[in-house]
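In: Provided below are the primary sequence and the corresponding predicted coordinates.
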Amino acid sequence: MAQNNRIFDDLGRLMNEAAGVADGVRREVETVVKSQAKRIVADMDLVKREDFDALRELVQVQGEEIDQLRKELAALRTKRKAE
């Protein structure tokens, strides 16, 4: 009976160690994948979100200014034709 308990204890310890090794492997794979992803993103030379939002806002404002200038130009042309 003591022999059976020892076998089960050894088997439990072995399974516990295997689970620890598997967790270590999982963490190592996660680290490698994250570092590769960061390297790929860095190589892509992507723009930061803050820079993109600032540029989008600037383009929107300039678009509105261009529309206003077009209206003013059309009014001046109409006025010039009327003269």
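Out: Received it, and whenever you're ready, just let me know what you need.

In: hey, let's count contacts and neighbours off CA atoms from now on
Out: Fine.

In: Just give the number of residues close to Ala74.
Out: Neighbour count for Ala74, taken as other CA atoms under 10 Å: 12.

In: Next, Leu46: secondary structure please.
Out: Counting by DSSP: H, G, I helix; E, B strand; the rest coil, the backbone at Leu46 sits in coil.

In: Take this one as well and set it beside the first:
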Amino acid sequence: MQTQSRLFDDLARVAGGALGALSGVREEIELLVRGRLESLLADMDLVSRDEFETVKAMAAEARAENERLAARIAALEGKAPGADADSGADTGTGV
């Protein structure tokens, strides 16, 4: 019975060692794949998340400013003496 117990202990150690080795191989493969993907992405000239978020915020700010300026222009056009809806449609052709 002790020989069977020793055999099972040895098998468990071998299996544990094999799993440890496989875990190391898995980690090494993950590192290689991650490195390759990072290299491919760097070659594609993709922007980072930080750059994207910065430009997104700049675009939102520009859009808000554009809306404020459009409202201001509309208000100023409404206050101008003799302003009418067709005054901005003049093309300067004299026709």
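Out: Here it is on my side, so go on. In this text the structure is predicted, and so the values were computed from the model without any measurement.

In: quick one, helices of the first structure?
Out: 2-44, 49-82 (DSSP state H).

In: Just name whatever secondary elements the shortest one is in contact with.
Out: Counting contacts by 3 or more CA pairs under 8 Å, 6 or more residues apart in numbering; DSSP states H and E, helix 49-82 of the first structure is packed against no other helix or strand.

In: quick one: buried residues of that helix?
Out: By neighbour count on 16 or more other CA atoms under 10 Å, the buried set for helix 49-82 of the first structure is empty.

In: next one: it to chain centre, how far?
Out: For helix 49-82 of the first structure, the separation from the chain centroid amounts to 33 Å (computed by CA atoms, centre = their mean, to the nearest Å).

In: cool, and stretch 10-18 of the second structure?
Out: Counting by CA atoms, centre = their mean, stretch 10-18 of the second structure comes out at 44 Å from the chain centroid.

In: what residues are up against Asp43 of the second structure?
Out: Shown in contact with Asp43 of the second structure (CA atoms under 8 Å, 6 or more residues apart in numbering): no residues.

In: now with 10 Å?
Out: Leu37 (CA atoms under 10 Å, 6 or more residues apart in numbering).

In: ok, now which ones touch the most centrally placed residue in the first structure?
Out: For the first structure, the residue sitting closest to the mean C-alpha position, by CA atoms, centre = their mean, is Val41 at 8.7 Å. By CA under 10 Å, 6+ apart, the contact list for Val41 of the first structure reads Ser35.

In: What of Leu7 of the second structure?
Out: Met1, Arg13.

In: I'd like the distance from it to Gly20 of the second structure, if you could.
Out: Look at Leu7 of the second structure and Gly20 of the second structure: by CA to CA, to the nearest Å, they are 20 Å apart.
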